[in-house]
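In: let's see this in three dimensions:
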Amino acid sequence: MKKIPLFDLKRQNSPLEKKIFKSWKKIYHNSDFTSGKETDLFEQEFAKFCNVKYALGVHSGTDSLIISLKAAGLKYGDEVITTPCTFSASSDAIINIGAIPVFADIQPDTGNIDPKEIAKKITIKTKAILLVHLYGIPCDMNEIMSLAKKNNIKIIEDASHAHGSLYNGKPVGSFGLAGCFSLYPSKSLGALGNAGIITSNNKKFIMDARMFASHGIKNIETKYVHHVNGFNELIDNLQSAALINKLPNLNIIIKKKLEIAKKYNEAFKAIGKIGMIWPENVLPSIYVYSFQTKNRKKNATHFKKAGVSTGIYYPTPLHLQPSMAFLKYQKGDFPNAEKFFEQTLSLPIFAELSNNEVDRVVATIKKLHTI
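Out: Below you'll find the model as predicted:
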């Protein structure tokens, strides 16, 4: 019995091999490696996809966060409210620009940051909220945007899991000052290496972001005049070429993954259990399919015996990571986040899963009641 993987990048990328290699060959012969029309086109098309005016390609999702925080004017000692339930890139970005991450607990059903908990953490030092649309489920944007407006706080959306997710019909990455996307290979829109992209409707912000991402240079005519201490973080033309070939398939990928997620949810419902949860007013772009279980180890063993891979996204909330020890948080500070990550388990979900593989996962879910 062949094992069903969590992801299969070979199946995802193989159909586009000829198109991508053709694009790369053209770049090779033109020597347009670092920038060019492929990058310009990708930025334009991704901006359209997110229904925003501007987009800026960068080296990674982490870079998109760092550059956005810098371009938003965050300074040393400023406080940024964020979630403990995510990958470390969000808190790393805050710390690496000299700001202070202030964690707020999550909603126990979705794993997303709770607006009520955000409100409790706002101080005169709070300059931004860096929210994360975990697993592709949009945060409660109405409540968060209302809080931000009331307190004059900037919103940075980490949409690295949520390419194409909609909240009340509006794409994530279009609500705040900036939308930050990872284009890591396993993402629904993945590069063939590291890449990321920033979205915004604010022209000054995106110009400042480009300046920070290119050594503080404002324009090519004055390329040796550095207005700020910047970085070398612009996306390269090879990754842009790959991504512009993959972008037209993104809506198909989103639709297929959502169909699979709904089948898994139906299987859980059939045995009186709860699968992945998202609010009725969102249309999620599922990155990973995760459900909550009090018997994670037993469940994982059950799936393993059936040849179904599982994963844990993520094992430890950020406030309990060794890298965050200097913030003096303790176990019990964010009970919802701690419980959520203690009980989360993920199942295979990618658009290229065969019907037979999906059926096998569904059948294995339906046998969970026996353990």
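In: only C-alpha atoms from now on, for both contacts and neighbour counts.
Out: Will do.
In: which stretches of the stretch 101-250 of the chain form strands?
Out: With DSSP state E, counting those that start in this stretch as the criterion, the stretch 101-250 of the chain has strands at 126-132, 154-158, 166-167, 170-171, 178-182, 196-200.
In: out of these, flag the one nearest residue 302.
Out: strand 126-132 (30.7 Å; Cα to Cα).
In: show me what that closest one is packed against.
Out: strand 79-82, strand 154-158 (3 or more Cα pairs under 8 Å, 6 or more residues apart in numbering; DSSP states H and E).
In: in TSV: those strands, plus distance to residue 264 and mean neighbour count.
Out: Output for the helices and strands packed on strand 126-132, formatted as TSV (distance: least, Cα to Cα, whole Å; neighbours: other Cα atoms under 10 Å):
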stretch	distance to residue 264	mean neighbour count
strand 79-82	30	26
strand 154-158	26	25
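In: of these, which approaches residue 51 most closely?
Out: Of the helices and strands packed on strand 126-132, nearest to residue 51 by Cα to Cα is strand 154-158, at 14.7 Å.
In: and the residue nearest to residue 210 when sequence neighbours are not counted, how close does it get to residue 213?
Out: Closest residue to residue 210 apart from its sequence neighbours, by Cα to Cα, 6 or more residues apart in numbering: residue 56 at 7.0 Å. Here the distance between residue 56 and residue 213 works out to 9 Å (Cα to Cα, to the nearest Å).
In: hang on, residue 223 packs against residue 217?
Out: Yes - here residue 223 reaches residue 217: they are 5.7 Å apart, a contact under Cα atoms under 8 Å.
In: ok, back up a step: in TSV, list the strands of the stretch 101-250 of the chain along with distance to residue 353.
Out: What follows is the strands of the stretch 101-250 of the chain, written out as TSV (distance: least, Cα to Cα, whole Å):
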stretch	distance to residue 353
strand 126-132	27
strand 154-158	27
strand 166-167	24
strand 170-171	26
strand 178-182	23
strand 196-200	25
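In: one more to put side by side:
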Amino acid sequence: MTTTAHPQIPILDLKPEIDELRPEIMAAIGRVLDRTDFIMGEDVHLFEQEVAAYLGVKHAIGVNSGTDALVIALRALGIGPGDEVITTPFTFFATAESISMVGAKPVFVDIDPATLNLNPELIEAAITPATRAIMPVHLYGNPVDMTRVMEIAAKHGLKVVEDCAQSFGARWQGTQTGTIGDFGAYSFFPSKNLGAYGDGGLLATNDDALADTARMLRVHGSRKKYHNETVGYNSRLDTIQAAILRVKLPHLEKWNTHRREVARQYNEGLKGIEGIVTPVLTTGHAFHQYTIRVQNGRRDDVQQKLAEQGIGTMIYYPIPQDELPIYRDQYPAYEQSSLAAKEVLSLPISGNFSLISSVLNSLKSI
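Out: A predicted model of the protein is given here:
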């Protein structure tokens, strides 16, 4: 699969956003420099308060990355060696990696081909006496059926950690993803809907005791400096990144609305094209990625031809987690996940509508 080094229409272009917000961002960074509170500074605490209010949750805890958020959530829930956590095979490695990092075993269930998310109706068959939690991933910003997930979790006494790395601002039946389970884990990787200009992550919870444990774990397992209670992590949200995120947070709803409108225009423009399956538009979808399925073995050819026309695309994800070298031959085949990996193709989502029209015209000509 060949792509142009510098496509005319990149899969993601952060420059317009930076140009729009540059004065505010530079001023926010300047205030941090003036205060020199680079670690756990004022902007971290203010951002945690503001993002908790936005999410409608009691506790928001800034950490170093989305991966750390998942690991700390599992640790705070007491999940470790001998435990099993049910999740999807079709997502980025950090999901299963976090489970393995705490010594537990990822247990995969196949995806729903209509949503590309974990299929809730397959969860109960995967539950064993060792199962402790479910980790649904709101892939591409599309919420999992959390009503069904929570019903199953309650029935079997399981914890729920929502992987919201791609779903900041997405809603399931009006409720923010990440606020329904025991923990929500978010990433502020620069490409996210709400992205920092470096690494960053967040945990959300309504449980006071879990929040206290998570805050302890992010600073070397200590509630009080030099009084370490357990082995923790050096996982603090950087103050400069928090300052940048505070500037960007008030714009998130506008940006997500734009993404949904771009998705609507894509769906309308691609309607009826044989061999292309478009994502289902739902009110709560945040469209971190706009991902089509290119059927009949043509995905790589379509990607190549778009690249030749200067259009950047990405494959999220070419290899399901269970087929990665670390887990290969340890799991049965997951038919829908494997098929999706051969068909998915993500198109530019954050550009203006004239650029989206160019992408549509190119796709129609292939």
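In: one step back: can you tell me what the residue nearest to residue 210 of structure 1 aligns to in structure 2?
Out: In structure 2, the residue paired with residue 56 of structure 1 is residue 61, using TM-score structural alignment.
In: give the helix, strand or coil label for its match.
Out: strand (DSSP: H, G, I helix; E, B strand; the rest coil).
In: please, which helix or strand holds residue 252 of structure 1?
Out: helix 250-270 (DSSP states H and E).
In: mind reading off the mean deviation between that helix and structure 2?
Out: When structure 2 is superposed, helix 250-270 of structure 1 averages 0.8 Å from its matched positions, counting by mean Cα distance after the TM-score superposition for structure 1.
In: just the buried residues of that helix, please?
Out: Of the residues in helix 250-270 of structure 1, those buried under the neighbour-count criterion (16 or more other Cα atoms under 10 Å) are 250-251, 253-258, 260-261, 263-268.
In: where do the helices of structure 2 begin and end?
Out: Ranges of helices within structure 2 are 15-35, 42-55, 66-76, 94-101, 123-126, 146-156, 208-218, 239-248, 252-270, 299-308, 335-343, 353-365, based on DSSP state H.
In: how close does the aligned partner of residue 131 of structure 1 in structure 2 get to residue 173 of structure 2?
Out: Counting by TM-score structural alignment, residue 131 of structure 1 corresponds to residue 136 in structure 2. Per Cα to Cα, residue 136 of structure 2 is found 16 Å from residue 173 of structure 2.
In: of these two, which one has the most company?
Out: residue 136 (25 against 14; other Cα atoms under 10 Å).
In: the more buried one and residue 289 of structure 2, how far apart?
Out: 17 Å.
In: need the contact list for residue 172 of structure 1.
Out: By Cα atoms under 8 Å, 6 or more residues apart in numbering, residue 172 of structure 1 lies in contact with 50, 138, 157, 159, 162, 163, 164, 165, 166, 179.
In: would you turn those residues into TSV with distance to residue 33 of structure 1?
Out: Conversion of the contacts of residue 172 of structure 1 to TSV gives the following (distance: Cα to Cα, whole Å):
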residue	distance to residue 33 of structure 1
50	26
138	35
157	29
159	27
162	28
163	26
164	28
165	31
166	34
179	26
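In: PyMOL command for the buried members of these?
Out: Applied in PyMOL, the following selects the buried portion of those according to 16+ other Cα under 10 Å:
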select buried, resi 50+138+157+159+162+163+164+165+166+179
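In: which of the contacts of residue 172 of structure 1 still touch in structure 2?
Out: Retained in structure 2 by both residues aligned by TM-score structural alignment, their matches' Cα atoms under 8 Å are the following of the contacts of residue 172 of structure 1: 138, 157, 159, 162, 163, 164, 165, 166, 179.
In: how about those residues in TSV, adding distance to residue 63 of structure 1?
Out: TSV is the format used below for those (distance: Cα to Cα, whole Å):
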residue	distance to residue 63 of structure 1
138	21
157	13
159	13
162	17
163	17
164	20
165	21
166	24
179	12
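In: and those, which is closest to residue 324 of structure 1?
Out: Taking Cα to Cα as the measure, residue 324 of structure 1 lies nearest residue 157 of these, at 21.4 Å.
In: and the residue lying closest to the closest one once chain neighbours are set aside, what is it in contact with?
Out: Closest residue to residue 157 of structure 1 apart from its sequence neighbours, by Cα to Cα, 6+ apart: residue 179 at 4.7 Å. Residues in contact with residue 179 of structure 1, defined by Cα under 8 Å, 6+ apart, are 156, 157, 158, 159, 172, 173, 198, 199, 200.
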